[in-house]
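Trainee: structure of the sequence below:
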Amino acid sequence: MRLNDCHNFHDFRRLARRRLPRPIFDYIDGGADDELTLRRNSESFARCDLVPNVLRGVSEVDLSTTVMGQKIDLPVYLSPTALQRLFHHWGERATAAAAERFGTMFGVSSLGTVSMAELSTRHSTPQVYQFYFHRDRGLNSAMMQAAKDSGINVMMLTVDSITGGNRERDLRSGFSIPFRLTPAGIAQFGLKPAWGLNYLLREKFSLPQLDAHIDMKGDALTIGRYFTEMLDPSMNWDDVARMVAEWGGPFCLKGIMSVEDARSAADIGCAGIVLSNHGGRQLDGSRTAFDQLDEIVQAVGDRMDIMIDGGVQRGTHVLKALALGAKAVGLGRAYLYALAAAGQPGVERMLAQMTAEITRDMRLMGVRNIRELIPQMLRFR
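Mentor: Predicted coordinates:
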């Protein structure tokens, strides 16, 4: 199987599975506990039908939108995800370059493997910095200042990860950073020698967003311990309100799921929220973002920009979210599988296919721009 054989989400997933050692693939692929929420994220879109209009004159289709003051050419963006150079040695460099080519926004994680400063210098498209709330308040301020110094306009605080989810696939393989693999996990790496050579012979793996502030090397700290020891489970709305004021620009909360929390985010001055259950990787049994979208848009859609992520695999999924009032839709596994499959060409192929799907589907729906997508075009089973 080659990149040219990849025509959809599932094809990229299959090719990624062939390229990656099983523990690395499972880190991308897996969810928490019984993985119920992981499966329901995509299934939620299947319970919604599109009702197209015809004879609307749709020779020209405009996919652009504005999110938290950032104008982008597509209504999808590349969500911030951790550890990308484990999936392909280009990592975030491939992701950012592909996003720039398609004129869309990309996010850089606190657990990213390329520095936000380097990416901001190289690429002109909007960049979002995603970070976590630490026990050390000075560290939080230092990380925000580093983002300002890098020229980043939008901060995205993840609020659903004050502790790590129970990801049992990782427990079975022993996956962690640094590696603490079980014997079965080690054997899986031996079956993918090309990945191992890239990991050993190319640029040394690092976490540059954190390396300046935390010792993440050697035996000092695994990713699991980072979540359990460094992040602050006592975080509350007053803490976040102070961060919003300190940042002084567009501030977004990722991981909001209830109407009450959405209203609180608007009250403290957030420019946007991402409805998200962290791709089914945190609280198993959580409601899906798509199922929560309508009531949250009805409650606060006139006060801030609403985005969603989780389970998005098709252009029709994007149209359904936009019709309910989402300003943009975040992609996660969709581009990570493509990255693992073929680096930058993989991510570009995925984005090209997503762009073609959205364009074609909008024509079939009889709409010329995403503002013409409205709830009346949907029916729920």
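Trainee: from here on, just use CA atoms for contacts and neighbour counts.
Mentor: OK.
Trainee: contact partners of stretch 334-350?
Mentor: Stretch 334-350 is contacted from outside by 3, 8-9, 12-13, 15-16, 19-20, 28, 78, 84, 87-91, 94-95, 97-99, 101, 312-313, using CA atoms under 8 Å, 6 or more residues apart in numbering.
Trainee: and the next helix or strand past the strand or helix carrying Y27?
Mentor: Secondary structure assignment for Y27, by DSSP states H and E: helix 22-29. On the C-terminal side of helix 22-29, the closest following helix or strand by DSSP H and E is helix 36-46.
Trainee: what helices or strands is that next one leaning on?
Mentor: Applying 3 or more CA pairs under 8 Å, 6 or more residues apart in numbering; DSSP states H and E, we find helix 36-46 packed against helix 289-300.
Trainee: got the angle for the helix it packs on vs helix 36-46?
Mentor: Relative orientation of helix 289-300 and helix 36-46, computed by axes from the mean of the first three to the mean of the last three CA atoms, to 10 degrees: 70 degrees.
Trainee: what packs against helix 289-300?
Mentor: In terms of contacts (3+ CA pairs under 8 Å, 6+ apart), helix 289-300 is packed against helix 36-46, helix 259-267, strand 272-275, strand 305-309.
Trainee: compare with the first, here's sequence two:
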Amino acid sequence: MAEHFNSEFPSVEHLIRQAKKRMPGFAFDYLTAGCFGEVNLDRNQKDIRDVQLKPWYLRDYEGSNLKTELFGKTYDAPFGMAPVGLQGLMWPKACEYLAQAATDHNIPFCLSTVSTASIETVSAITGGDFWFQLYHPAEDKLRDKLLERAWESGCKTLVILADTPTFAYRPKEIRNGLSIPPRMTMRNILQMCTRPTWSLGQLMAGAPEFKTMKPYIPAGLNMKHLGLFMNKTFSGRLTESKIAPIRDQWKGNLVIKGVVNPEDAELAIKHGLDGMIVSNHGGRQLDRGESTIRPLARLAPEFGDRIKIMMDSGIRSGADVASTIASGAAFTFLGRTPMFGVCALGKYGGHHTFEMLKKQIQQVMEQVGCESVDRLPEHLVG
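Mentor: Sure thing, here's the model as predicted:
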């Protein structure tokens, strides 16, 4: 595999600055914003960065290995691509680019129900080796069709979403017309005119669409009615009565995303789930909730031997990945950072970002004298 690391952009902060120069303001806001005053968005990052690691300098050390086993498959690093909705709005063909990059780097790629590439397209890119995140439909018939398509496309790990029971109050999206129903403002049009690379890419790729959902969307809907249709189609809140039939139908790995308390963790185990992702939807849903690293640190010791515990939300760098693993996660997922990579650098931005993250994790492990990912918790400062 060719290396695509660009030394001009060695950190996520460099990628963010470059992405902002290339994206229309409304697209950049959609990628970066949280809800309400973005308190939880900031708390997620701050609390991860407060985690401290202790080095062992005088022990024998033979080098570090990033390979990590998850659900019977060995990945080249302890992180994967988190599900992100409307990826193609933020950068043309972003979903396809990131699926290819994840495949080339042998890390998991998780496709959102509301992304801009279809299940079948991502299956073709990944050779069927991908995860699928299900936004729970209001109708069982649609749920079953989506699960059948995912399974037939080779997906063996299904992620069911618990942390979006309602549409969030996101002031930036409301102002930019990206709420439900959506609207296109003159300000958005002017922003597109000042970002010719983005606009030309959209022209070539075609307008962003909910490609997985396209077969079920009535033809000819305008933006307003499409938004209302999507709002009606997904019921949001995940309950025990909704989990049970999914567990009965899905024969692969079943993961729940959004668990932050022991009561929900017990229910996940009760229903035979294989994993849970501690998540608060990237700080985009509950502004006054906890950061993800704090419940992770409580849940991992109590439930880590009964269910695979992972985490997303707030993880931006390789150092953050190391801190999260040290705090008890078996695996991690990042959404915004790889998106910044593609928005900043285009087609090979995902390759650059995954290479950057690997280099950063490698440096941390070498510095503290940690030989394998599963031993990072031994380096946690209590």
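Trainee: before we move on, back to that, put together a markdown table for the helices and strands packed on helix 289-300 of the first structure, with distance to I162 of the first structure and mean neighbour count on each row.
Mentor: Formatted as a markdown table, those follow (distance: least, CA to CA, whole Å; neighbours: other CA atoms under 10 Å):
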| stretch | distance to I162 of the first structure | mean neighbour count |
| --- | --- | --- |
| helix 36-46 | 19 | 19 |
| helix 259-267 | 16 | 17 |
| strand 272-275 | 16 | 26 |
| strand 305-309 | 19 | 27 |
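Trainee: for the ones you listed, which one sits closest to G218 of the first structure?
Mentor: helix 36-46 (32.0 Å; CA to CA).
Trainee: can you tell me what part of the second structure the next helix or strand after that closest one aligns to?
Mentor: Using DSSP H and E, the helix or strand that follows helix 36-46 of the first structure towards the C-terminus is strand 48-50. Aligning strand 48-50 of the first structure against the second structure (TM-score structural alignment) gives residues 51-53.
Trainee: what are the buried residues along that stretch?
Mentor: By 16 or more other CA atoms under 10 Å, the buried positions in stretch 51-53 of the second structure come out as 51, 53.
Trainee: cool, and stretch 254-262 of the second structure?
Mentor: For stretch 254-262 of the second structure, by 16+ other CA under 10 Å, it's 254-260.
Trainee: so it aligns onto which residues of the first structure?
Mentor: The counterpart of stretch 254-262 of the second structure in the first structure, using TM-score structural alignment, spans residues 251-259.
Trainee: ok now that stretch, how far from the chain's centre?
Mentor: Relative to its parent chain, stretch 251-259 of the first structure has a centroid offset of 14 Å by CA atoms, centre = their mean, to the nearest Å.
Trainee: quick one: secondary structure of G164 of the first structure?
Mentor: At G164 of the first structure the chain is in coil, as set by DSSP: H, G, I helix; E, B strand; the rest coil.
Trainee: counterpart of it in the second structure?
Mentor: Using TM-score structural alignment, the partner of G164 of the first structure in the second structure is F167.
Trainee: quick one, what contacts the spatially closest residue to its match that is not a sequence neighbour?
Mentor: Closest residue to F167 of the second structure apart from its sequence neighbours, by CA to CA, 6 or more residues apart in numbering: Q285 at 7.7 Å. Contacts for Q285 of the second structure (CA under 8 Å, 6+ apart) come out as 34-35, 163-164, 167-169.
Trainee: then N188 of the second structure?
Mentor: Neighbouring residues of N188 of the second structure by CA under 8 Å, 6+ apart: 24-26, 176.
Trainee: ok, and the most crowded of the residues you listed?
Mentor: Within the contacts of N188 of the second structure, P24 tops the neighbour count with 25 neighbours, counted by other CA atoms under 10 Å.
Trainee: which one of the buried residues of stretch 254-262 of the second structure is nearest T239 of the second structure?
Mentor: The closest of these, once distances to T239 of the second structure are taken by CA to CA, is I256, at 11.3 Å.
Trainee: what's the separation between that closest one and K308 of the second structure?
Mentor: 10 Å (CA to CA, to the nearest Å).
Trainee: repeat for P338 of the second structure
Mentor: 24 Å.
Trainee: quick check: stretch 208-216 of the second structure aligns to which part of the first structure?
Mentor: Using TM-score structural alignment, stretch 208-216 of the second structure pairs with 205-213 in the first structure.
Trainee: let me redo that: stretch 326-337 of the second structure
Mentor: Residues 323-334 of the first structure are matched to stretch 326-337 of the second structure when aligned by TM-score structural alignment.
Trainee: chain center to that stretch: distance?
Mentor: Its chain's C-alpha centre and that of stretch 323-334 of the first structure lie 10 Å apart, by CA atoms, centre = their mean.
Trainee: and the strands in the stretch 101-250 of the first structure?
Mentor: For the stretch 101-250 of the first structure, applying DSSP state E, counting those that start in this stretch gives strands covering 106-109, 127-131, 154-158.
Trainee: can you tell me what A244 of the second structure aligns to in the first structure?
Mentor: The alignment partner of A244 of the second structure in the first structure, by TM-score structural alignment, is A241.
Trainee: residues touching its match, list them.
Mentor: Contacts of A241 of the first structure (CA under 8 Å, 6+ apart): 268-269.
Trainee: repeat that for 10 Å
Mentor: Contact analysis of A241 of the first structure by CA atoms under 10 Å, 6 or more residues apart in numbering lists 247, 264-265, 267-270.
Trainee: now T185 of the second structure
Mentor: Contact analysis of T185 of the second structure by CA under 10 Å, 6+ apart lists 175-178, 191.
Trainee: for Q209 of the first structure, same thing?
Mentor: By CA under 10 Å, 6+ apart, the contact set of Q209 of the first structure is 108-117, 129, 131, 143, 146-147.
Trainee: kindly indicate which of those lies nearest L197 of the first structure.
Mentor: Relative to L197 of the first structure, and with distances defined as CA to CA, the nearest of the contacts of Q209 of the first structure is T113, at 17.8 Å.
Trainee: the closest one maps to what in the second structure?
Mentor: Mapped onto the second structure by TM-score structural alignment, T113 of the first structure lines up with T116.
Trainee: quick one: the equivalent of Q133 of the second structure over in the first structure and F175 of the first structure, what's the gap?
Mentor: Correspondence of Q133 of the second structure to the first structure, assessed by TM-score structural alignment: Q130. Using CA to CA, one gets 23 Å for the distance from Q130 of the first structure to F175 of the first structure.
Trainee: sorry, back to before: okay, and the common contacts of I256 and K308 of the second structure?
Mentor: Taking CA under 10 Å, 6+ apart as the contact rule, I256 of the second structure and K308 both touch 273-277.
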